[in-house]
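> need coordinates for the below:
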Amino acid sequence: MTAATAQRAADLDEGAKRRAFAVSIAVAVLTILDLSKVNVALPSIDRALGAGPTELQIIVAGYALAFGLALVPGGRLGDVLSRRTMFLVGLTVFTVFSLLCALAPSAGLLLAARFLQGIGAGLQMPQVLGIAQELYQGESRARAFGAYGASVGVGTALGPTIGGALILLGGEQDGWRAIFWMNVPLGALLLVLAMRVLPREPKRDHRESLDPLGVGLLGTTVVAFMLPFVLTTGQPGDSPWRWLFLLAAAALLAAFVAWERRYRESGRTPAVDVQLFRRRSYRNGILVATAWFAAGPATFLLNTLFLQEGLGLAPVFAGMVTIPFAIASAASSYTAGRLVSRYGRALVVVGLVVALVGFAATLTAAVLSPPAWAPWLMAAALLIAGAGGGSVVSPNQTLTLSEVPVAKGGVAASVGQVGQRVGTAIGVAGASAVFFSLLNADLGGARLADYHLAVLGGGGLAFLILLAALGFALADLVARRRDPDPAVAR
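So this is what the prediction gives:
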């Protein structure tokens, strides 16, 4: 943290800090909601615009792809220029293109607006954690990350419920548009509030390079890596040539790392300091978060499709199944934010074990219970999963950034967010591809037994990804016990 930044944070009274942080969190939740609330609208969009499996998948995963693409440039610009300015720019872009999503007359225009909406979300999200790092230190920062984790968990889990309620209010044909209309007045209101409460920053040294080549290389790496998964639908038309993008991603990543090292050796500040990945807390935290965000949103998407199309539930009722997850996640996340300094990575390990039990029970309830009981039993299982999930996100965020200098907080947080969005895109694409391939029919033309097989296959893949998250967390816990980090002993 620079002396000017530290002094500015010290000069703010506690009320001003809370107001700034509250607005930041509200905007983060608004953009995170769009990762999950659109899931419940997919059948309606299918019927209204004639979108097929490919278009439906890109509506979900394309937002995550654009989100991930914009995170590092957004974080870098916030660190070098102004976090407040980039926050306002990102929120404006998100709000404008939410309006265009609501007005889209065709699937193609909806996809384009959805992608640009994701760009806006990616520009502002790194500023949220960067601002939190500036405003709070020590235990206060852990509590702030706990509040952030709780808010994100609630937003992700309540998304389908909110989306279903809006479809109910707007009608079966055009109710999906209300999901995007919701963002417009809320985005405008939050924009006004942000301009009033976000603290202005001291003038920065603009001689520091933005490293445009490094930013560009990382952005193209992210796109090349995510694209084949976004284009995977499980349908016969999927081209096997799409996997060549992974080779391009590997080559681009090698070029990016080489350039960043050379850039650093020249005495300039790179877009991403690759030395950060030598910090075990940072590296392992990103791996855990990436796997968690690959499994969670994919599971919510499959549950929504199964409940709506397999069991015939109305969107609002299908969405309400996730409410127990949201409540349990919020409670445990807030508590975990206060306990992480005492228990460290062990808290994350316990949370993942409990979440695995809950998600396994959710799959079992979906496949084996009578249709009339399935939604209730799935909701009960998601209560268990939420109790565990709340002990994953916020403690992991605290541990990941525990040794990162605040001056690099924006870009460090944005790289972590890139991992989350990459995970979301891959998890959603992979699980939905398995789902649609096993369904082997249009959404409305399959039998219940087909849906059982499809949700078991897609949900099984998400479960395996969550097991990988547990493996990363256990490996980190063992390493910390053998060689404790100075910042977080456990």
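> please count neighbours and contacts with C-alpha atoms only from this point.
OK.
> now T364: which helix or strand?
Element membership for T364 (DSSP states H and E) is helix 345-368.
> and that helix, what's buried?
Using 16 or more other C-alpha atoms under 10 Å as the burial criterion, the residues of helix 345-368 that qualify are 345-367.
> which elements pack onto it?
helix 323-343, helix 374-400, helix 448-482 (3 or more C-alpha pairs under 8 Å, 6 or more residues apart in numbering; DSSP states H and E).
> tell me which of those helices is the most buried.
Highest mean neighbour count of those: helix 374-400, a mean of 26 (counted as mean count of other C-alpha atoms under 10 Å).
> isn't L33 up against G159?
Yes - L33 lies in contact with G159 (C-alpha atoms under 8 Å); the separation is 5.2 Å.
> burial count for the closest residue to T322 other than its chain neighbours?
Here the nearest residue to T322 in space, its sequence neighbours aside, is A157; by C-alpha to C-alpha, 6 or more residues apart in numbering that works out to 5.6 Å. For A157, the neighbour count with other C-alpha atoms under 10 Å is 32.
> please apply the same query to R278.
Residues lying near R278 (other C-alpha under 10 Å) number 9.
> how close does it get to N396?
Separation of R278 from N396 (C-alpha to C-alpha, to the nearest Å) stands at 17 Å.
> how about this one, so we can line them up?
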Amino acid sequence: MLGAFGLFSVLLGAALPLVDFFIVNVALPDMGRDLGASEAMLELVVAGYGVAYAVLLVLGGRLGDLFGRRRLFLWGMAAFGVTSLLCGLAPGAGTLVVARVAQGAAAALMLPQVLATIQATTSGPRRARAMSLYGATAGLSMVAGQILGGVLVTADVAGLGWRTVFLVNVPVVVVGLLSAGRALPETRSTAPAPVDGAGTGLLAMSLVTLLLPLTEGRAAGWPLWTWLLLGVFPFALAGFVAVERFKETRGGVPLVPPSLLRLPSMRHGLPLLLPFCVGFGGFMFVVAIALQEGLRLSPVAAGVALAPMAVAFFAGALAGPRLVRRWGGRVVTTGALVQGLGLTVLAVTVFRGWPDLDVWRLAPGMVLGGFGQSLQLPVLLRSILADVPAERAGVGGGVMSTTQQTFMSLGVATLGTLFLSLTPRLGTGGAFGTALLVQLGLVVVMAAASLRLPRRLD
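You can find the predicted model right below:
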């Protein structure tokens, strides 16, 4: 069974990769000035981590099933600490990009073991509570990453500037390794399958050919290679689907078993991650730029502007389990409606008050948005894995995490590109407001689609 310290260890491991995905947003301007990096190179600092992370998550889950989840968790966390140190000491932009790719790969080894361990070592109310805490940790980590990044960059500890956003991981990793080494039980699949080399390669090709050109295209001026990669994407994806189906019909164990995706909880829940994560990932990227470049807020002030969202998310996540017992999947629908109201308030505030805005005028929309998100993400993550058996926990967690990370990266690429493209014509305020309206449209889709979730979530 997973005890309190073991749960603390895996939740810390879940927080680190998500915090690091967002923590660099507020540090990018300082990185560019210090390293003399172009905008395209800075976007690679973000994209290199996100793509490596998304590509290897399912493989990380399979390796945990095969070699032991505790072992892979410890290896992944140790590697995350080492690569964070390399990022913090990087002498140039190219070295930083390479270290960030390695850091994303380390995160992909660590994160799937979190969900797999919870699935394999808990049941009933203990699992529901652990999954609610996991969802709350995931959401808070995304917001807290940018707040922490702003504080660290402004504090300029020992004159290290932006480097502290990576170096801060090292002592946290040491604490996590000590805790996990003592308290985390070892689990593995009772019938582990070998690694699906063809499936892994085709999945990697699919994600790289989609995410890399979308993330880098605008900054690079949409050169020919971006269009060539996007042209390869549908063929790589079709090849991946065909290979996985063929392997399972022949009695093999593919990287992503089609039968796993046919489970009701996966079939109904995974598509809902698209509107939620695209909107969330894009919003966090856009708000960091809009507040610093548009309102000229310091990194700390930009982080403080997000604090009401974090507090509201925490409060909603605590209430979530009780609401789910009574209302089931309708909690997600209600959360989407509340978030939509928050986005509407925020958009009206931006359109009417820009650029004479401060943290207090932004707070009502932030509070409603954060509370609405807290009613969606923890419940959604819990419902997606509800039907996944313990022996497939690693691959199930990997599939869900890959979907979540891919859609967040897609949100940064699409909403970020829209915002940056509209800024010269509409100004920062107009572009920010338009991006909020686009996200509002995604929330409406989320609310409608969530009606398919079951009323009862056991």
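> can you pick out the residue with more neighbours from L33 and G159 of the first structure?
More crowded of L33 of the first structure and G159, by other C-alpha under 10 Å: G159, with 30 against 24.
> which element is the counterpart of that one in the second structure on?
In the second structure, G159 of the first structure lines up with G145, judged by TM-score structural alignment. Assigned by DSSP H and E, G145 of the second structure falls within helix 124-155.
> between helix 359-374 and that helix, find me the angle.
Orientation check (axes from the mean of the first three to the mean of the last three C-alpha atoms, to 10 degrees): helix 124-155 of the second structure against helix 359-374 gives 150 degrees.
> right, and the helix or strand after helix 124-155 of the second structure?
Counting by DSSP H and E, what follows helix 124-155 of the second structure is helix 164-167.
> which residues of the first structure does that following helix align to?
Counting by TM-score structural alignment, helix 164-167 of the second structure corresponds to residues 178-181.
> and stretch 74-82 of the second structure, by the same measure?
The aligned range for stretch 74-82 of the second structure is 88-96, by TM-score structural alignment.
> now stretch 397-405 of the second structure
So stretch 397-405 of the second structure sits over residues 413-421 in the first structure, by TM-score structural alignment.
> mean per-residue distance, that stretch versus the second structure.
Superposing on the second structure and averaging over aligned pairs (mean C-alpha distance after the TM-score superposition for the first structure), stretch 413-421 of the first structure comes out at 1.0 Å.
> for that stretch, give me every contacting residue.
64-65, 67-69, 71-72, 74-75, 125-126, 129-130, 286-287, 289-294, 401 (C-alpha atoms under 8 Å, 6 or more residues apart in numbering).
> again, only this time at 7 Å
Outside stretch 413-421 of the first structure, the residues within contact range by C-alpha atoms under 7 Å, 6 or more residues apart in numbering are 64-65, 67-68, 71-72, 75, 126, 129, 286, 289-290, 293.
> among those residues, which lie within strands?
Among these, no residue falls in strands (DSSP state E).
> got the residues you listed as CSV, with distance to N39 of the first structure and neighbour count columns?
Formatted as CSV, these follow (distance: C-alpha to C-alpha, whole Å; neighbours: other C-alpha atoms under 10 Å):
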residue, distance to N39 of the first structure, neighbour count
A64, 13, 31
L65, 16, 28
F67, 16, 30
G68, 19, 32
L71, 22, 32
V72, 26, 30
G75, 27, 35
P126, 24, 34
L129, 26, 27
I286, 25, 26
A289, 21, 25
T290, 20, 25
F293, 15, 27
